[in-house]
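Engineer: have a look at this prediction, sequence included:
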Amino acid sequence: MNFPDGNGHVDAASLPGGQAFAKLSQKYRHYLDKTTPHVAPRWVALALVVLVYAVRAYLLHGFYIITYALGIYNLNLLLGFLTPQVDPELEGPTLPSQREDEFRPFVRRLPEFKFWYSAIKAVVIGFVITFFPIFDVPVFWPILLLYWFVLFFVTMKRQIKHMIKYRYLPFTLGKKSYKGGGKGGKGAGASK
């Protein structure tokens, strides 16, 4: 009999079929980790999965509630991606506010890889749900679409105002290097 450890967890490998699940999980994680440096192909894959989902929903003329839920979920992910990890409204400004402040890169509340991974998982789950007619709830889709656009524009307006107020961009372009007319026409930090 398997008893949980002190934290209440049971070793998955000791359960029936657990070793196979652990091995499969490890292999899945290995292939997922291999995609980490390939940013553009991952986002292209997400775009293709979204396109396949959209074509399926269009051809079925249904699953508007599922599509709306995907839109709301992905909007929430986008907000986490655009928001700093430390909110200056709650914890004070940690981003440089003066030209003399030291460079600190933008740290997101939701990192890019987790954003992509959560979005692709959601769309794949939504795609699988389209095979179950019980989830095809009849609704008047133009109202859902209008409400989603209103929600998107109000949310983005608030986010952009927040970005302007605390002077940050959600994209780190790196520290600026200045080249100028120091002694001999070279900048003070130029290498020889």
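Structural biologist: Looks like it came in fine.
Engineer: from here on, contacts and neighbour counts on C-alpha atoms
Structural biologist: Will do.
Engineer: for the chain, which helix is longest?
Structural biologist: helix 141-165 (DSSP state H).
Engineer: what packs against it?
Structural biologist: Taking 3 or more Cα pairs under 8 Å, 6 or more residues apart in numbering; DSSP states H and E as contact, the helices and strands that helix 141-165 lies on are helix 64-82.
Engineer: in the longest helix of the chain, what's buried?
Structural biologist: Using 16 or more other Cα atoms under 10 Å as the test for burial, helix 141-165 gives 144, 148, 152, 156, 162-163.
Engineer: quick one: work out the angle between it and helix 64-82.
Structural biologist: Interaxial angle of helix 141-165 relative to helix 64-82 (axes from the mean of the first three to the mean of the last three Cα atoms, to 10 degrees): 10 degrees.
Engineer: and helix 141-165, how far from the chain's centre?
Structural biologist: In terms of Cα atoms, centre = their mean, to the nearest Å, the centre of helix 141-165 is found 17 Å from the chain centre.
Engineer: what of stretch 69-79?
Structural biologist: With Cα atoms, centre = their mean as the basis, stretch 69-79 stands 9 Å off its chain's centre.
Engineer: for that stretch, buried residues please.
Structural biologist: Quick answer for stretch 69-79 (16+ other Cα under 10 Å): 69-71, 74-75, 77-79.
Engineer: what does stretch 117-129 contact?
Structural biologist: The set of residues external to stretch 117-129 that reach it, using Cα atoms under 8 Å, 6 or more residues apart in numbering, is 46, 49-50, 53, 56, 66-67, 70, 74, 77, 135.
Engineer: another structure for you, compare them:
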Amino acid sequence: MMDPSSSSSSAATATSIGGDGSGGGGIPFVSAWMAVISQRYQHVLDKSTPHVLRRWLGFAIVALIYIIRVATIEGFYVVSYALGIYVLNLFIAFLSPQVDPEIQGLVDGEGPTLPTKSSDEFRPFVRRLPEFKFWYSITKAFCIAFILTFFDAFDVPVFWPILVFYWFVLFVATMKRQILHMIKYKYVPFSTGKQRYGKKPASTQDASL
């Protein structure tokens, strides 16, 4: 026969684990709560997509707050250097085409199909990193760097003019390579001109007069 005490202890264990469905309700609640927050956050991002000027003004405020923070405490130069390298990589991706014309020319043998200044056909420039993702990534990077300034473990002592010099040299070399790439394949990293639909028929123009 089964010992009644062991049966009661087994039932108590099952109840504590959540066998009746009440003990394990915490995890589904947290998951649902996080899902709601994620949906609302994504909704706010979607609504901010067309407001380009306001988004970049918000980023300017975030960047200014970070600069004031670093200048006030006079530290965290390594964090700022890493932030500068990351921003430079984002900027190069923002200026680069989605498909490298050199690779595209080797694959199809037709050469680059990027919009050029001499092209009469309107073709929008497709970036490797779209404008919205560029703004979102750079804003998030500044926010993370700002949070890191509250932890002394990231305040590595370093002679900051050397970091500034290294970053400036890297910026000049990277931009020089990017500009030479633009000149070589004769493309501009912006959508210039406007779409043309052709001239109106002569009868339509006379009727409008």
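Structural biologist: Yep, that arrived. These numbers were taken from a predicted model, which means no experiment stands behind them.
Engineer: returning to what we had before: show me the two of the buried residues of helix 141-165 of structure 1 that sit farthest apart.
Structural biologist: Greatest spacing in the buried residues of helix 141-165 of structure 1, by Cα to Cα: L144 and M163 (28.1 Å).
Engineer: how about the nearest residue to the spatially most central residue of structure 1, chain neighbours excluded?
Structural biologist: Centrality entry for structure 1: nearest residue to the mean C-alpha point is F115, 1.6 Å, by Cα atoms, centre = their mean. Sequence neighbours aside, L77 is the residue nearest to F115 of structure 1 in space, at 6.1 Å (criterion: Cα to Cα, 6 or more residues apart in numbering).
Engineer: the one you found pairs with which position in structure 2?
Structural biologist: Using TM-score structural alignment as the criterion, L77 of structure 1 maps onto L90 of structure 2.
Engineer: ok, now F132 of structure 1?
Structural biologist: That one, F132 of structure 1, aligns with F151 by TM-score structural alignment.
Engineer: relative to A35 of structure 2, how far out is its match?
Structural biologist: To A35 of structure 2, F151 of structure 2 is 30 Å away according to Cα to Cα, to the nearest Å.
Engineer: trace G75 of structure 2 over to structure 1, please.
Structural biologist: In structure 1, G75 of structure 2 lands on G62 (TM-score structural alignment).
Engineer: contacts only, for the residue nearest to its match when sequence neighbours are not counted.
Structural biologist: Of all residues not flanking G62 of structure 1 in the chain, D136 sits nearest, at 6.0 Å (Cα to Cα, 6+ apart). Each residue near D136 of structure 1 by Cα under 8 Å, 6+ apart is listed here: 62-66, 130.
Engineer: close enough to count as contact, F113 of structure 1 and T36?
Structural biologist: Yes - taking contacts as Cα atoms under 8 Å, F113 of structure 1 lies within contact range of T36: 6.9 Å.
Engineer: more neighbours: which of those two?
Structural biologist: Between F113 of structure 1 and T36, counting by other Cα atoms under 10 Å, F113 is the more crowded of the two (17 against 11).
Engineer: structure 2: which residue goes with the more buried one?
Structural biologist: Checking TM-score structural alignment: F113 of structure 1 goes with F132.
Engineer: and that match, that one's in a strand?
Structural biologist: No - read with DSSP: H, G, I helix; E, B strand; the rest coil, F132 of structure 2 is helix and lies in no strand.
Engineer: and it, what is it in contact with?
Structural biologist: By Cα under 8 Å, 6+ apart, F132 of structure 2 lies in contact with T49.
Engineer: and it, how far from K200 of structure 2?
Structural biologist: Per Cα to Cα, F132 of structure 2 is found 36 Å from K200 of structure 2.
Engineer: show me which of the contacts of stretch 117-129 of structure 1 are buried.
Structural biologist: 46, 49-50, 53, 56, 66-67, 70, 74, 77.
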